[in-house]
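In: Make a model of this:
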Amino acid sequence: MENPAQPQDTGRVRAVLIGPPGAGKTTVGRRLAAALGVRLLDTDEEVERRAGRPISEIFIDSGEEHFRELEHAAVVDALRTHDGVLALGGGAVLHPGTQEALAGLPVVFLDVSMAKALPRVGLAGARPLLVDSPRARWKALMDARRPTYSRLAAVTVLTDGLTPDQVTAQILTALGARP
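Out: Prediction:
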């Protein structure tokens, strides 16, 4: 029987962007995909499309554990079928099966300081894990996730002080990719 954590064909994904909320995964992902002439698939958007409702509602109605299972399924499916750039939700790397599926892939950790991230994410309810005490929650998330982001990354780019185009250029160079 096939192990669902292992994608059948991982040779097609050009880059997988990981990092905390506010790192710029979707914004940079769009630019990176355009530079490479491929499509961007954002797993947060894919989960919402499949569920037919926003992530914040999934959290409220079904809980974080259910959301993480939906997210994992979306990531594994994307790694099997997507031939472009993949932007993962900030917590997608928490699932052990997702970590296993990302091994050996061109994973890019978009790192960002809290000072730069929080203005980007805002303080609204669209980010369910940042609703109460966003600064403390963001710091706790990063303290818990940073080791995993770093371990999975083939490339790390600190996005502080860089434009999305500059971040994209650094990724292209680091991956040895040509548009």
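In: When you work out contacts or count neighbours from here on, use the C-alpha atoms and nothing else.
Out: Noted.
In: Leaving out the residues flanking it, which one is nearest to residue 27?
Out: Excluding the flanking residues, the one nearest residue 27 by Cα to Cα, 6 or more residues apart in numbering is residue 164, at 6.9 Å.
In: any idea how far the one you found is from residue 106?
Out: 19 Å (Cα to Cα, to the nearest Å).
In: Residue 20 and residue 116 touch, don't they?
Out: No. The pair residue 20 / residue 116 is not scored as a contact, 11.4 Å apart, by Cα atoms under 8 Å.
In: the more surrounded of those two?
Out: Each of residue 20 and residue 116 has its neighbours counted (other Cα atoms under 10 Å); residue 20 has more, 25 against 14.
In: Now do the contacts for the more buried one.
Out: 89-91, 110-112, 141-142 (Cα atoms under 8 Å, 6 or more residues apart in numbering).
In: Top of these by number of neighbours, please.
Out: residue 110 (26 neighbours).
In: would you list every one of the strands in the chain?
Out: For the chain, strands defined by DSSP state E occupy the ranges 15-18, 40-42, 85-87, 107-111, 155-158.
In: Just name the most buried of these.
Out: strand 85-87 (a mean of 28; mean count of other Cα atoms under 10 Å).
In: Contact partners for residue 123?
Out: Counted by Cα under 8 Å, 6+ apart, residue 123 has contacts 130-131, 134.
In: Helices - which of those land there?
Out: residue 134 (DSSP state H).
In: what about burial for the contacts of residue 123, which qualify?
Out: Among those, those that count as buried by neighbour count (16 or more other Cα atoms under 10 Å) are 130, 134.
In: out of the contacts of residue 123, who's nearest residue 168?
Out: Closest to residue 168 out of the contacts of residue 123 is residue 130 (26.6 Å), distances taken as Cα to Cα.
In: okay, now the closest residue to that closest one other than its chain neighbours: neighbour count?
Out: Spatial nearest neighbour of residue 130, excluding adjacent residues (Cα to Cα, 6+ apart): residue 137 at 5.7 Å. Using other Cα under 10 Å, residue 137 has 14 neighbouring residues.
In: quick one more, to check against the first:
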Amino acid sequence: MSTPAVILVGPPGSGKTTVGGLIAERLGLELRDTDADIERAAGKPIPEIFLEDGEPHFRALEADAVRRAVAEHTGVLSLGGGAVLDPATRALLVGLPVVFLDVALAEAVRRVGLDVPRPLLAVNPRQRWRTLMEERRPWYTEVARAVVTTADRTPDEVATAVLDALERHPA
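Out: This is a model prediction of the structure:
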């Protein structure tokens, strides 16, 4: 069974898509983002899915998108921030080259911006982000082969750190 070369997990604003793109370019692979897969399949943006269909429906779409991507994609894979909420997804990620991009609150808020439509951060984004991280950090850590801190690093430096971490922690 082939699996993705690198799987990135982390909260909104951690740089999964940006760093994933850089890693994919360096390795000569394609980047796949499960949030983009969900939007393409649903025919609408994630905030609309949350609003019109509810979070449980979105989470079901997300679990399915991750399952398919892990089975089909051999490049770099970026998972949505909440993908680790699903126990089946966490079980699926065990033993795979997963890296948790750990980002500080202030940096995430600066990167995400407060005008970007993120349904789970709509009300009191700083407090909500902090709460999400408290809930999700144990799961990000559980599925990760390595943790890379993004603080005071450029996306290029984070990409290098991810590749170095995977070299130090092979399967």
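In: Need the TM-score between these chains.
Out: In this superposition the chains share a TM-score of 0.96, using TM-score structural alignment, normalised by the length of structure 2; 168 aligned residues with a Cα RMSD of 1.1 Å.
In: what residue of structure 2 matches up with the residue nearest to residue 27 of structure 1?
Out: Under the alignment (TM-score structural alignment), residue 164 of structure 1 maps onto residue 155 of structure 2.
In: show me the contacts for that match.
Out: Residue 155 of structure 2 makes contacts with 15, 18-19, 22, as judged by Cα under 8 Å, 6+ apart.
In: can you give me the helices in structure 1?
Out: 25-36, 43-51, 55-62, 64-81, 96-102, 114-121, 134-152, 164-175.
In: For residue 133 of structure 1, see how far away the residue nearest the centre of structure 1 is.
Out: Nearest to the mean C-alpha position of structure 1, counting by Cα atoms, centre = their mean, stands residue 88 at 2.2 Å. Residue 88 of structure 1 is 24 Å from residue 133 of structure 1, where distance means Cα to Cα.
In: How about residue 93 of structure 1?
Out: 23 Å.
In: Looking at these two now, which is surrounded by more residues?
Out: residue 93 (24 against 10).
In: which residues does the equivalent of that one over in structure 2 contact?
Out: Aligned by TM-score structural alignment, residue 93 of structure 1 pairs with residue 84 of structure 2. For residue 84 of structure 2, the contact set (Cα under 8 Å, 6+ apart) comprises 90, 136, 139-140, 143.
In: For residue 93 of structure 2, which non-adjacent residue is spatially closest?
Out: residue 143 (6.0 Å).
In: Now which residue in structure 1 aligns to the one you found?
Out: Looks like residue 143 of structure 2 aligns to residue 152 there (TM-score structural alignment).
In: Wait, residue 158 of structure 2 touches residue 152, no?
Out: No. Under the criterion of Cα under 8 Å, residue 158 of structure 2 makes no contact with residue 152, lying 9.5 Å away.
In: what about these two, which has more around it?
Out: Each of residue 158 of structure 2 and residue 152 has its neighbours counted (other Cα under 10 Å); residue 158 has more, 24 against 10.
In: can you pull the contacts of that one?
Out: 19, 148-150.
In: Now the terminal residues of stretch 91-110 of structure 2, how far apart.
Out: Rule used - Cα to Cα; the end-to-end distance of stretch 91-110 of structure 2 is 32 Å.
In: Same check on stretch 69-84 of structure 2?
Out: Per Cα to Cα, stretch 69-84 of structure 2 runs 14 Å from first to last residue.
In: what's the answer for stretch 106-119 of structure 1, then?
Out: 28 Å.
In: so it corresponds to what in structure 2?
Out: Going by TM-score structural alignment: stretch 106-119 of structure 1 matches residues 97-110.
In: How far away from the center of its chain is the matching stretch?
Out: 10 Å (Cα atoms, centre = their mean, to the nearest Å).
In: how far away is residue 17 of structure 1 from residue 92 of structure 1?
Out: 11 Å.
In: now swap in residue 59 of structure 1 and tell me
Out: Distance from residue 59 of structure 1 to residue 92 of structure 1, counting by Cα to Cα: 14 Å.
In: Tell me which of these two has more neighbours.
Out: residue 92 (24 against 17).
In: Contact partners for residue 114 of structure 1?
Out: 135, 138-139.
In: if we go to 10 Å?
Out: Residues in contact with residue 114 of structure 1, defined by Cα atoms under 10 Å, 6 or more residues apart in numbering, are 20-23, 120, 134-136, 138-139, 142, 160.
In: so how far is residue 58 of structure 1 from it?
Out: Counting by Cα to Cα, the gap from residue 114 of structure 1 to residue 58 of structure 1 is 26 Å.
In: Please apply the same query to residue 126 of structure 1.
Out: 11 Å.
In: Show me which of these two is the more surrounded one.
Out: Between residue 126 of structure 1 and residue 58, residue 58 has the larger neighbour count (other Cα under 10 Å), namely 20 against 14.
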